[in-house]
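Colleague: give me the fold of what follows.
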Amino acid sequence: MILPGNTLGMLGGGQLGRMFTVAARTLGYRVLVLDPDTGSPAGRMADEHLHAAYGDAWALEQMATRCAVVTTEFENIPADTLRTLAGFIPVRPGAEALERTQDRAREKAMIQSCGLDTAPFRVVTALDEVESAFAAVGGPAILKRAALGYDGKGQIGVDSAQAARDAFDQLGQVPCVLERRLDLEREISVVLARSAEGETLCYPVAENIHRHGILHMSIVPARIPGEMAEAARRAATHLADALDYCGVMAVEFFITTAGELRVNEIAPRPHNSGHYTLDACVTSQFEQQVRAVCGLPFGDTRLLSPVVMVNLLGDLWAGGEPRWAELLDHPGAKLHLYGKSEARPGRKMGHFCVLDDDPEKAIADAETLFAALEPGS
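Modeller: The predicted model follows:
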């Protein structure tokens, strides 16, 4: 076990790294963050922030000699960076797990190899492959960049072969995945922790509502049958085992109108839909990440109260500072802001949670509070 007093390395300085840093420092660890952004949210909370590229030799030497273990806060850290560090200290999760989830084509092939269903898809690497891919998948469909796409970025809806060709050209003719758009009943996610020894513990299933491809609201517990929730937990655990994962990860699922459970994608890190754990679970996903990478026993994932989590995007700041008074006046509301210096449309600036014994009241209160935040409302 890596005990308090040691230094933990964090690759990435965004809000997920920030919340990990707070959890680690609360437990008595020191945190060294590597991120090229001099104002990164995690770097501002850490004991030390290395302002350097992820492949910078000097920065990696610092992490290798000063940290007891290194972890990550987003999936697009270069695999070579992880392999370099793994020659000196434990890196959790490892390079192979991130490599298999950094690319949608590799990820979907791995999911299917585990016997789990995805939406029908085809890989597209050249313009002359688009028409046959659309014929195989059918429409309507979504063309997604195989790499570097998130929060609705790098994906375009298409309803014909010509539209798919135009979209492929618009995305720069980089490798893509063409995926059938399914008729959905709802979307859910499972956040779990897995130890280096293979012990796995799941959090309660979240029901997710998106706006413009970005998560807007998570409702916990998800409003789905118990057997569906259990099937999602089993599938997520199976995928974590297949990746030989160590740390906290999430699996997003579609539930179709026909009642089918389909895997959407894997997030090899703590997840936006798991932010509710900060306020509504015995152990947050960020403390659990610390425990997993340090080899500590897992904390209890029990849900203490029904909860609704709502994202706060930079759009809210377009007319000035959001109106916080009503939110802060609500006894069951918990506000979390990420310390980002610039609010931009679509940028995640924070979130809030509403806890209530009555799940439907939590949903209604969350919607009312969100509507009241906009300046001028």
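Colleague: please count neighbours and contacts with C-alpha atoms only from this point.
Modeller: Will do.
Colleague: and the gap between residue 110 and residue 117?
Modeller: From residue 110 across to residue 117, the span is 11 Å (Cα to Cα, to the nearest Å).
Colleague: now do the same end-to-end measure for stretch 318-338.
Modeller: Span of stretch 318-338 from end to end, Cα to Cα: 17 Å.
Colleague: one more to put side by side:
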Amino acid sequence: MSAILPGATIGILGGGQLGRMTAMAARSLGYRIQVMDPDPSCPARFVVDACFEGSWDDARAAADLARGCDVITLEIEQIAVTSLQAAAKYAPVRPGVAMMEIIQDRILQKNWLVDHDFPVGEFRNIHTEADLQTAIVALGGRCFVKSARGGYDGRSQVKIGFDETASSAETLAHDAWNLLGHRPAIAEKALDLEKEISVMVARSPNGELKSYPSAANHHEHQILAWSVIPSSVPISLEEKAQEIARRIAVEMSLEGLLAVEMFLTRNGELFVNELAPRPHNSYHASERACTTSQFEQIVRAVCDLPLGDVSIVKPAAIANLLGELWLGHEPRFDLALSVPGVRLHLYEKHMPRAGRKMGHLSAVGESPEEAIERVLQAKELL
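Modeller: Sure, this is the predicted structure:
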């Protein structure tokens, strides 16, 4: 395969913050960028050459985007298969359609992992309310139920059995099934977690593969609150996490980036949680921590350039800035930026709302702990 060299045009399906930051990295390398997004004023709009308005299932808009591009990638996994197929008629789509079909459906994804001998926590496939009732009992009464399709940052997900008021499995199943809109889902047994980590893997069409040191992730209300690279897990667990992530990338014939989210339990077990075939919130810190950021790496990977060095230069952490920060007052960015080693990253989203990611802070430190301390100190000053 021949490399797609700078000067060519990259198309991105999705123009959110991930598309925006990918476009900025691609511009630094000398590429032209076009995106497709349902919102004509999406965050990437202000840093790209052209923005095509189209919903994720708008195959015509995806084809229009691809006609003027040398390669297509994506920043969100909800792109309809028909749109991916339409784009593929005009330019290579990386990651490919076969991989996306599996990852888009949590039932297919989880069963693929089991079929390929990857470690996952106990779960049940849910197609009916009766399935869910049976699963709640089988999983010990405490579980997370996630819609098979769509949903992220806690959306289209229900926690079952975590409150103090006792309810029957029948009542819990009925309420959760209604909340999820009577849609197929996965029920996952609640685990006794020590830590949540992720590993980002890059793989080129020519088969070159590199994986970043793992990141440690802290969630609040099922949304990532902060993340740090490196994760500081024991070497044996780091090696196991790296092996799992790299093997998934090879088995799926990845072309692009793949974030492998994992659970580390208190008894030392490591389970794959979910796969994200795109840049990932937990690797925003790679812009500060690593020789090559995830955003430059996806450009290198989909254009079949040599992959960049993923070595850690200095530990770095990020803290997400959600829309509620803007509700009622103007954030004091000047105070946050007074903390040594802190940078501000805003996405140019015009309408803040609770739970919406508007930007993030990043910080470096001499240790992961110092990076976390600095970024959380800066966030408090906002």
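Colleague: can you give me the helices for the first structure?
Modeller: 15-26, 41-45, 57-66, 79-86, 95-102, 104-113, 130-137, 161-170, 226-242, 277-280, 285-294, 325-329, 359-373 (DSSP state H).
Colleague: which part of the second structure matches the first one?
Modeller: Aligning helix 15-26 of the first structure against the second structure (TM-score structural alignment) gives residues 17-28.
Colleague: list the buried residues in that stretch.
Modeller: Across stretch 17-28 of the second structure, burial judged by 16 or more other Cα atoms under 10 Å covers 17, 18, 19, 20, 21, 22, 23, 24, 25, 26, 27.
Colleague: cool, and stretch 161-174 of the first structure?
Modeller: Using 16+ other Cα under 10 Å as the test for burial, stretch 161-174 of the first structure gives 161, 163, 164, 165, 166, 167, 168, 171, 173, 174.
Colleague: for the alignment partner in the second structure of the third one, which non-adjacent residue is closest in space?
Modeller: With the correspondence set by TM-score structural alignment, residue 164 of the first structure lines up against residue 173 in the second structure. Across the structure, with Cα to Cα, 6 or more residues apart in numbering as the measure, the residue nearest residue 173 of the second structure apart from its sequence neighbours is residue 133 (5.0 Å).
Colleague: you'd agree that neighbour is up against residue 169?
Modeller: Yes - with contact defined as Cα atoms under 8 Å, residue 133 of the second structure reaches residue 169; the gap is 5.6 Å.
Colleague: residue contacts, residue 24 of the second structure?
Modeller: residue 47 (Cα atoms under 8 Å, 6 or more residues apart in numbering).
Colleague: quick revisit: need the counterpart of the residue nearest to residue 173 of the second structure in the first structure.
Modeller: In the first structure, residue 133 of the second structure lands on residue 131 (TM-score structural alignment).
Colleague: from residue 276 of the first structure, how far off is its match?
Modeller: Distance from residue 131 of the first structure to residue 276 of the first structure, by Cα to Cα: 43 Å.
Colleague: tell me which of those two has more neighbours.
Modeller: residue 276 (27 against 16; other Cα atoms under 10 Å).
Colleague: what about the nearest residue to the more buried one once chain neighbours are set aside, neighbour count?
Modeller: For residue 276 of the first structure, ignoring the flanking residues on the chain, the nearest one in space by Cα to Cα, 6+ apart is residue 309 at 5.7 Å. Look at residue 309 of the first structure: counted by other Cα under 10 Å, it has 31 neighbours.
Colleague: swap in residue 87 of the first structure?
Modeller: 10.
Colleague: just residue 98 of the first structure next, same as before
Modeller: The number of residues near residue 98 of the first structure, taken as other Cα under 10 Å, comes to 25.
Colleague: one more: the one 5 residues further on?
Modeller: The burial count assigned to residue 103 of the first structure is 20, neighbours taken as other Cα under 10 Å.
Colleague: contacting residues for the alignment partner in the first structure of residue 308 of the second structure?
Modeller: In the first structure, residue 308 of the second structure lines up with residue 299, judged by TM-score structural alignment. By Cα under 8 Å, 6+ apart, the contact list for residue 299 of the first structure reads 282, 283, 288, 291.
Colleague: can you tell me the closest non-neighbouring residue to residue 86 of the second structure?
Modeller: residue 63 is the one closest to residue 86 of the second structure (Cα to Cα, 6+ apart), at 5.2 Å.
Colleague: surely that neighbour touches residue 91?
Modeller: No - in this structure, residue 63 of the second structure is not within contact of residue 91 by Cα under 8 Å, at 9.1 Å.
Colleague: how close does the spatially most central residue of the first structure get to residue 344 of the first structure?
Modeller: In the first structure, the residue lying closest to the centroid (Cα atoms, centre = their mean) is residue 271, at 3.1 Å. The gap separating residue 271 of the first structure from residue 344 of the first structure is 21 Å, by Cα to Cα.
Colleague: ok, residue 63 of the first structure next?
Modeller: Taking Cα to Cα, one finds residue 63 of the first structure at 32 Å from residue 344 of the first structure.
Colleague: the more surrounded of those two?
Modeller: residue 63 (24 against 14).
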